[in-house]
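Asks: here is the input, now give the coordinates:
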Amino acid sequence: MKALDIQEKTRSYADVSLVQRTLSVMECANRLELITVHEISRQCDIPPSSVVRILETLCAEGYLTHISRRGGYALTSKVKALSAGFHSKALVVEIVKPIVDGLTKEHLWPFAVATLDHDAMVVQYSSIPLSPLAHARSTLHKRGSLITRAHGLAYMAFCGSRERSLLLRLALERKFFEDQIVSSNYEWRMALRRTRKRGFATRLAKADPFTNSLAVPIVVEPGRVVATLGVTYFRKVVNGANMALIASALKREAARAADLIRERM
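Replies: All right, here's what the predicted structure looks like:
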């Protein structure tokens, strides 16, 4: 098993050179102000005759249009379809995944990134497979309460007030069974206030007597939370000093993730 972690798995097939060339041409075309055979051939190191065949095929498929010999080619709106499946959640996971893995390598506990999905926070990626201290076999795609869970509290405490009011209404209609442990609106508001003051949220104790979770928001601008970054550990193992250390690491990495996401968005 360790050998698989170190060495790259041997592939049973060779690269398809035509596909590689086509992708290179499309990437280059997206960068150029004036898309010409000569410029693509020069930048991609592909013979002009091959570039012409690729460009004309892309025209036939509707991704490009041929303006003129001097005007070259132009992209069409159809190229947007190539990224239709890559939304903001996918971008966040792509950026935060190595951060999550790095935190587990440093602290051993399983870390996770979650995003809002209508009336709950959903775990989009977890480092449970990397953690020797994992509390569960998997939490991927697990839905967590916005009212009692750390990811939910972290999101609700730092999103905009209008969004918070709407989400609270949706969450109460969702009726997570564990939300009944919150005895009053005052108790929940105090939990939000405590979360803002400390900069991180903790799962409400009554939700699980054996494990605890910490979570911090990834905020790209005031009131705009794109995801939450969190960790789960056994309550009896982590003391106050260790919890403060982990919380500090979470806040540091959440700030770094926000910077990376702003650059890409």
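Asks: make it CA atoms for all contacts and neighbour counts henceforth
Replies: Will do.
Asks: ends of stretch 107-126, how far apart?
Replies: 14 Å (CA to CA, to the nearest Å).
Asks: end-to-end on stretch 129-147?
Replies: The first residue of stretch 129-147 is 27 Å away from its last residue (CA to CA).
Asks: in the chain, which spans are helices?
Replies: Assigned by DSSP state H, the helices in the chain fall at 2-6, 17-31, 37-44, 48-60, 88-107, 150-158, 161-174, 185-198, 240-264.
Asks: so which of these is the most packed in?
Replies: The highest average neighbour count among those, using mean count of other CA atoms under 10 Å, belongs to helix 150-158 at a mean of 29.
Asks: save the helices of the chain as a markdown table, and put in distance to A215 too.
Replies: Shown next, in a markdown table, are these (distance: least, CA to CA, whole Å):
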| stretch | distance to A215 |
| --- | --- |
| helix 2-6 | 29 |
| helix 17-31 | 38 |
| helix 37-44 | 45 |
| helix 48-60 | 46 |
| helix 88-107 | 12 |
| helix 150-158 | 5 |
| helix 161-174 | 17 |
| helix 185-198 | 10 |
| helix 240-264 | 7 |
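Asks: how about this one, so we can line them up?
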Amino acid sequence: MAYTPVTALLRGLKVLEAVNRIGPATLTEVREATGLPKASALRALETLCHGGYVAQDGESRRYLVAARSLALSNNYRADAALLAAGRPVMQRLREASGWPSDLAIYQAGKMAIADTNRQPGTFSVNRTVGSRVSVMRTAIGRAYLAFSTEAQRAAILEDLVAGGDADEREAGDAARVAALVERTRERGYAVSDREFVPTIRAAAVPVMHHGRVLCAFNLIALAQAVPLATFEDTYIPMLKEARARIEAALSEAGDG
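Replies: Take a look at the predicted model:
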């Protein structure tokens, strides 16, 4: 090797990897996972927090990966276990409801579609894996945002404001964001009723694992074909049930 590795950088990456693997983690858990001295682990965590790659939850004081970490690679892909758990459930939901769904993760200021069961040419908006949609104007983005931790949400909102995208302008309105988060968490789901696409009525729920949001997934329908009351009374309960099945599958996979 023609150069000396930067030990501090390697140490920081090791800590970031541990936080990502553990989920919301205490300093002790990070220290044990990395084998670093307490002072070194704390210094690395504080540096990563300063850079926006890790955040510390204001309530639990645990550390978690912040939104900027997901922007490290444009080739970021959803975890295989998540897709394996979600795909069959989404397909059954489509068969039962007659309407398609998308599964999306947050990535660098947008929700990135990680999986979808839309059929090309059969819907007014045909998204594919890798398509990127608004956080603030879509149900899938609102669900992810609302059920993120306080620290995650702050990092996402910072990204959205800095990006200057017109579709995300509400991210800078603290009162509107607070109302959206409160309403969504009370309901247990988010809605976007002909707001992002004038013909589309959508609802979305978060998928949670070990207390953190992994992704969100939606159910969409043509507004002219499905009255709002039918959508709320029939399809949203189906969406919630599907979410529970995905979370159960993830837990089972993790315990296996």
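Asks: follow-up on the earlier one: so which of the helices of structure 1 is nearest P222 of structure 1?
Replies: helix 150-158 (8.0 Å; CA to CA).
Asks: residue range for that closest one in structure 2?
Replies: Using TM-score structural alignment, helix 150-158 of structure 1 corresponds to residues 139-147 of structure 2.
Asks: which residues are contacting that stretch?
Replies: Identification of contacts with stretch 139-147 of structure 2 by CA atoms under 8 Å, 6 or more residues apart in numbering yields 104-106, 110-111, 133-136, 153, 156, 180-182, 184-185, 189-192, 202-206, 212-213, 215-218.
Asks: one more time with 6 Å, if that's ok
Replies: Around stretch 139-147 of structure 2, the neighbours that count as contacts under CA atoms under 6 Å, 6 or more residues apart in numbering are 135-136, 153, 181, 190-192, 203-206, 216-218.
Asks: between these, which is closest to R31 of structure 2?
Replies: Distances from R31 of structure 2 to the contacts of stretch 139-147 of structure 2, taken by CA to CA, are shortest for R153, at 25.6 Å.
Asks: state the distance from the residue lying closest to that closest one once chain neighbours are set aside to R132 of structure 2.
Replies: Once flanking residues are discounted, R153 of structure 2 sits nearest to L145: 5.9 Å by CA to CA, 6 or more residues apart in numbering. L145 of structure 2 is 15 Å from R132 of structure 2, where distance means CA to CA.
Asks: thinking again about what came up before, reformat the contacts of stretch 139-147 of structure 2 as a markdown table; add distance to L160 of structure 2.
Replies: What follows is these, written out as a markdown table (distance: CA to CA, whole Å):
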| residue | distance to L160 of structure 2 |
| --- | --- |
| V135 | 8 |
| M136 | 9 |
| R153 | 10 |
| V181 | 16 |
| A190 | 19 |
| V191 | 20 |
| S192 | 18 |
| A203 | 22 |
| A204 | 20 |
| V205 | 21 |
| P206 | 19 |
| A216 | 18 |
| F217 | 20 |
| N218 | 21 |
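Asks: ok, and the closest non-adjacent residue to R194 of structure 1?
Replies: According to CA to CA, 6+ apart, the nearest residue to R194 of structure 1 is A201 (7.9 Å).
Asks: which position in structure 2 pairs with the one you found?
Replies: Counting by TM-score structural alignment, the partner of A201 of structure 1 is A190.
Asks: next, count neighbours for its match.
Replies: 29 (other CA atoms under 10 Å).
Asks: distance of it from L250 of structure 2?
Replies: Separation of A190 of structure 2 from L250 of structure 2 (CA to CA): 22 Å.
Asks: repeat that for M136 of structure 2.
Replies: Distance from M136 of structure 2 to L250 of structure 2, by CA to CA: 27 Å.
Asks: what sits against the residue positioned nearest the centre of structure 2?
Replies: For structure 2, the residue nearest the mean C-alpha position is C215 (3.6 Å; CA atoms, centre = their mean). Each residue near C215 of structure 2 by CA under 6 Å, 6+ apart is listed here: A104, I105, P206, V207.
Asks: among those residues, name the ones in strands.
Replies: Under the assignment DSSP state E, the contacts of C215 of structure 2 contribute A104, I105, P206, V207 to strands.
Asks: what does the last one align to in structure 1?
Replies: Aligned by TM-score structural alignment, V207 of structure 2 pairs with I218 of structure 1.
Asks: check D102 of structure 2 too.
Replies: Using TM-score structural alignment, D102 of structure 2 lines up with A112 in structure 1.
Asks: who are the contact partners of that match?
Replies: Y125, S126, L229, G230.
Asks: corresponding residue for A174 of structure 2 in structure 1?
Replies: That one, A174 of structure 2, aligns with N185 by TM-score structural alignment.
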